[in-house]
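Undergrad: below are the sequence and a predicted model for it; my questions follow.
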Amino acid sequence: MPTYTPPLRDMQFVLHEMLHVENVLKNLPQHADIDAETIDSILEEGGKFCAEVLYPLNRVGDTEGCKHDKQTGNVTTPTGFKEAYKQFVEAGWGGLGMDPNYGGQGLPHVVHSAFMEMMNSANQAWTMYPGLSHGAYNALSAFGTPEQKNLYLPKLVSGEWTGTMCLTEPHAGTDLGILKTKAEPQGDGTYAITGTKIFISAGEHDMSQNIIHLVLARLPDAPAGTKGISLFIVPKFVPDADGKPGARNAVKCGAIEHKMGIHGNATCVMNFDGAIGTLVGAPNKGLNAMFVMMNSARLGVGMQSVGLAEVAYQNSLAYAKERLQSRSLTGTKAPNKPADPIIVHPDVRRMLLTQKAYVEAARAFSYWAGLAIDLEHKHPDEAVRKDNADLVALLTPVIKGFITDNGYESTTLAMQVLGGHGYIAEWGLEQHVRDARINMIYEGTNTIQALDLLGRKVLGDMGAKLMKLGKAMQEALKPFADNPAMQEFLAPFNALQSEVQRLTMEIGQKAMKNPDEVGAAAVPYLRVIGHLVFSFAWCYAAGVALTRQDSGDDFYKAKLATARFYFAKLYPESAFHIGAARSGSSTLMAMDEALF
């Protein structure tokens, strides 16, 4: 039957042996007193909550789903969800990385990232309820007035209230410039919000006292397009003079979507019928605030796929060690049994090692980005903050796009390892596949991430951010450069970095003549950059493991073996995608629409 064990050993390896987070945090005044022991104890306790409370509810949420009362618009979450959320709030897990001034624990973002990984392994659908609150918190922290912050942030931090982001409309997904929701000034500083939003995760539920919707809408005199979008706070219950939930606002869930996966999360159609809202930030500047929330969500989606890939790998590995099927091609390996366990077969090992290589590199990559977020916001040196802000901006679409692509592949491989049993619900793998599929779609499809990476983040500044990434990676690998044993890892990494530089220049030159070249190259280009970062992660992991392979701890031997597998079997995909990116747009755009 399905199981989940928090991968604390590998998490500690990344945090302490690769990133040395406790040393980095000493340079941040807010976190200077946080040591490795504190981080480990927090994650150990968090892992217990995830494995013992959230994971048993994962299949419950999938089979029960959410229930919608059409008359009242109320939504009831699956059995146990509300009780688990109460435990979550009482333990203070929601405020782990949030500002102590609003009741948070003020821990580093990188620690929050590690905890989110475990939550998503245990129960992605449940985790989305408090997860959306982090995006709302970030947006209001950056753009809210002092009054808005004092009213809403303590409640979001405590978990008493939850948040949503309301962007998509039936006719407007990624193209927010054509959204129609209206905001009419009421003369008292509030606005009447009218319109319909769809695909609103956690838009309505019974887990918190109040739900704070952040809604994009247009003022009456707003200019057309994205320059005329404003952001509004629209609470489910309008707070009274004491800051407590007061009158029910004119916002209602009209329906919940029947989805392929994440059944335990209420994906809502939200109807705003003159609902009371207050403006966040300046008029017609709503996208600036919303992108803070969206970027937070995109990083969160990457962690969803790290979590799903991990739990899927654990269960397929356990099955492969127990399932007896045929004999090894090189001779019997379990003579006392009627057949050998399937882990002896080369292709089963390929599927397992692909999962292992992808999830461990994704963990290292996403934690590295999490630490960069801490440096971006908290380092006393402005130049360091700027450099890390550029890294985070560049890496966000890669985390969202590359990790979710690999996460879906990993869950399908895990299901394949189980064969027919993987296709049957009781083993849990088919749910992981269905849940993982949405991660490639929401918060901006992976094609949108690829266009953002190549068009905005790379070509938009003539490769400045990409050069910063290259410099940061080379600097991190310097301690291993003189070790001859590292050349099997460093040589392909260095070769790919040089190839990326040439490829980027070629695409940029072609794009100046034909913008379609960016659209044609973007998706394979993102795969190439993803492998560049993953090959860096495996170089660094191998460098650490080489220094400790004689320690007697087989963990380091496994690291080296997985690194070698990655460079032999997965890294070569980058050459294919380099060729695809170079092939241009002509074969895509030449055929007349009528010929399709």
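TA: Thanks, I have the structure now.

Undergrad: contacts and neighbour counts: CA atoms only from here.
TA: Noted.

Undergrad: quick one: contacts for Gly264?
TA: Counting by CA atoms under 8 Å, 6 or more residues apart in numbering, Gly264 touches Asn58, Val60, Gly61, Asp62, Glu64, Gly65, Cys66, Thr77, Pro78, Ala125, Trp126.

Undergrad: the residues you listed in helices, which ones?
TA: Among these, DSSP state H puts Asn58, Val60, Gly61, Asp62, Glu64, Ala125, Trp126 in helices.

Undergrad: most surrounded residue in those?
TA: In terms of neighbour count, Trp126 stands highest of those at 28 neighbours, by other CA atoms under 10 Å.

Undergrad: would you confirm that Phe365 contacts Ala537?
TA: Yes. Proximity of Phe365 to Ala537 meets the contact threshold set by CA atoms under 8 Å, at 6.5 Å.

Undergrad: quick one, which of the two is more surrounded?
TA: Ala537 (25 against 22).

Undergrad: A further structure is provided below for comparison with the first:
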Amino acid sequence: MRIEEGFQPIPFSEKNAYLEDPVLPGLLRRVLPDSVHKEIEPDLERLGSDVLEVLRPLASSASVSPPTLTQYDQWGRRIDHLQTSEGWRKIKAISQTEGIPGIFYERTYNEHSRVYGFAKILLMVGDTQEVFCPLSMTDGTARIIELLGKDALTRDVLPRLISRDPSKAFTAGQWMTERPGGSDVSLTETTAQSLGQEHPYGSKYSLTGIKWFSSATDSEVSVALARTGPASSGSRALSLFLIPLRKPLFPDPNSKTQPSPISNNIFIHRLKNKIGTHALPTAELSLQGTEGYLVSPLNQGVKSITPVLNITRVWSAITSIGHLRKCLSIATAYSRVRAVRSGSQLLQDAPIHVAQLAQINLLYRALTHLAFGVVRLLGKSECDVVTGEEGQRLRMLTPVLKAFCAEKACAGMEEAMTALGGAGYMEENGIGRAIRDGLVEKIWEGTVAVLALDLARSAQNGEVLNAFTSWALSIIETVPISLASQLDAPIKLLQEGLKALPKAYTLPLHPLAPRPALIVVGYIASSIYLLEHALWAVETAQPTSGIDVEVFKRWVLEAGLQSAQEDLERAMTSNQERLDVDKAIVFGVRSGVKKKTKL
């Protein structure tokens, strides 16, 4: 039989990414003022089509040609020529033209600008080949310059970082990670020596060291931590610098030659061989007398770089959710065309299959509402309209958002892949790349364990934890009598979780508590945001109100909150004996160590 003969599978066809999204249109209708919503929705509808018709073909082409590095030319001269794919460069240019990250600093819609910009990012990210990684750091760098930069930096560099003109726009990196410790910067080896000279951008320093993980190697500038005090002072002796990757930073546009990649004594040791994010040029760099400009107050680099970390963690969460959105969209579209039972039934009519898609959909809804709840707080904070309690909630929920979304989204993507059967395992549909790229979000900007400890530091402040608890209870208290009996069980479970949190964060902190406590907070926060949306839908008689209420109930009762609370309780009651047995399970029982079985 010829391949053209016999049964021919019907290719699935996705619809407008924005209009078909199960969450975003309704969420934006609730959180945005009517005037803002009416103005931006046509743009999001247009983008929903462009995601499929423009970005997706470019994403496929970008993955064909990964970045390459040529360290030496024919004559043995060091050149460090980095070549990225044309698709990568075009996707970056499209993103900048769309206002990523410019929307956030134009602030046309004031505190709502963050919601608008991240809505676009959510729709685009699954088909942008991780271009949003350097753009997230560009966003963070712009915020640092806005907060700390001298007038010359604000005049010269900031407009480039937020420009919508790709021919002028800069991207920026963030150089923190070094060989002694990933998220632990206290052992930073890179040193910065004052040159005793002032530059319009800040005091001039010479930096020497190794930056082990640079994911914006093709950028124009980077912010970097370097040691300006004794190593014995750890992270308290680090300062923050702005570094041009090439000199001069603003070359003569009429010149026939551009600055050499090594003109600021930055050398690429090698490109990283990663399991995903293949189009993204991630490198190991050495700085050998590299010129940088002091941005932070001396020895206050860690505190000064915090805005970058907060912003990139939100980007990371949205990236996780955006990959999940794409996978869910593909699985849903496939169910509409794939026939089973000898061709007599479509998957969309098979209850067991629809139940699987509903579980993925439930996860996507919960994560999206959680993310945009935090995004709204970020927008308010940047526009100085945030209340004290909202600011404390933002501090607490930022690490939770990043860790919880990264942890949960990957499992959802895998479920979406299996919903296509063997077709899901094929590289062409893009789910495999989404999973590989999405996995890195569980590591970048802090693992769950690292972020759990960050959360613990903030939650130990009674005011911060009280701000979160009082907010959650205030939403619960608005449940109308008409819904009270229907929502009794999920509300009681949420209240139990809230009561457990103060004990989990009481000093001395139990060594096993932080991770399960973060997961509990993630479940509670996402549940409260779903409840808030469901109550709005009921109050305003939205046609989706019944579904929104059911989504809240199922998420609380069926998605894992109770097991998460049990994990936390188990951790809180664990004794040293359990810790010892954990070691024995992992490393084996050494001679001389008493075997213990009672837990």
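TA: Perfect, thanks for sending it. Note that this is a predicted model, so its numbers are computed, not measured.

Undergrad: TM-score for the pair, please.
TA: Here the TM-score for the pair of chains, by TM-score structural alignment, normalised by the length of the first structure, is 0.85; 551 aligned residues with a CA RMSD of 2.8 Å.

Undergrad: returning to that earlier point: could I get the contacts of Gly264 of the first structure as TSV with distance to Gly103 of the first structure?
TA: TSV is the format used below for the contacts of Gly264 of the first structure (distance: CA to CA, whole Å):
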residue	distance to Gly103 of the first structure
Asn58	29
Val60	32
Gly61	30
Asp62	33
Glu64	34
Gly65	32
Cys66	31
Thr77	27
Pro78	29
Ala125	26
Trp126	23
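
Undergrad: can you list which of these carry over to the second structure?
TA: Using both residues aligned by TM-score structural alignment, their matches' CA atoms under 8 Å as the contact test, the members of those still in contact in the second structure are Gly61, Asp62, Glu64, Gly65, Cys66, Thr77, Pro78, Ala125.

Undergrad: now the two most distant members of those residues.
TA: Within those, Glu64 and Ala125 form the most distant pair, 12.1 Å apart (CA to CA).

Undergrad: identify the contacts common to these two.
TA: Common neighbours of Glu64 of the first structure and Ala125 (CA under 8 Å, 6+ apart) are His263, Gly264.

Undergrad: residue in the second structure paired with Ala485 of the first structure?
TA: Under the alignment (TM-score structural alignment), Ala485 of the first structure pairs with Leu483 in the second structure.

Undergrad: nearest spatial neighbour of Glu17 of the first structure, skipping sequence neighbours?
TA: Once flanking residues are discounted, Glu17 of the first structure sits nearest to Val544: 7.1 Å by CA to CA, 6 or more residues apart in numbering.

Undergrad: hang on, that neighbour in a strand?
TA: No. Counting by DSSP: H, G, I helix; E, B strand; the rest coil, Val544 of the first structure is not part of a strand but helix.

Undergrad: ok, how many other residues are close to it?
TA: 19.

Undergrad: burial of Gly228 of the first structure, as a residue count?
TA: For Gly228 of the first structure, the neighbour count with other CA under 10 Å is 21.

Undergrad: now do the same for it: its match in the second structure.
TA: Using TM-score structural alignment, the equivalent of Gly228 of the first structure in the second structure is Ala237.

Undergrad: for that match, what are its contacts?
TA: Counting by CA under 8 Å, 6+ apart, Ala237 of the second structure has contacts Arg227, Thr228, Gly229, Pro230, Ala231, Asn299, Gln300, Gly301.

Undergrad: in space, what's closest to the alignment partner in the second structure of Arg349 of the first structure - neighbours in sequence excluded?
TA: Applying TM-score structural alignment, one finds that Arg349 of the first structure aligns to Val354 in the second structure. Nearest residue to Val354 of the second structure, sequence neighbours excluded (CA to CA, 6+ apart): Gln348, at 6.1 Å.
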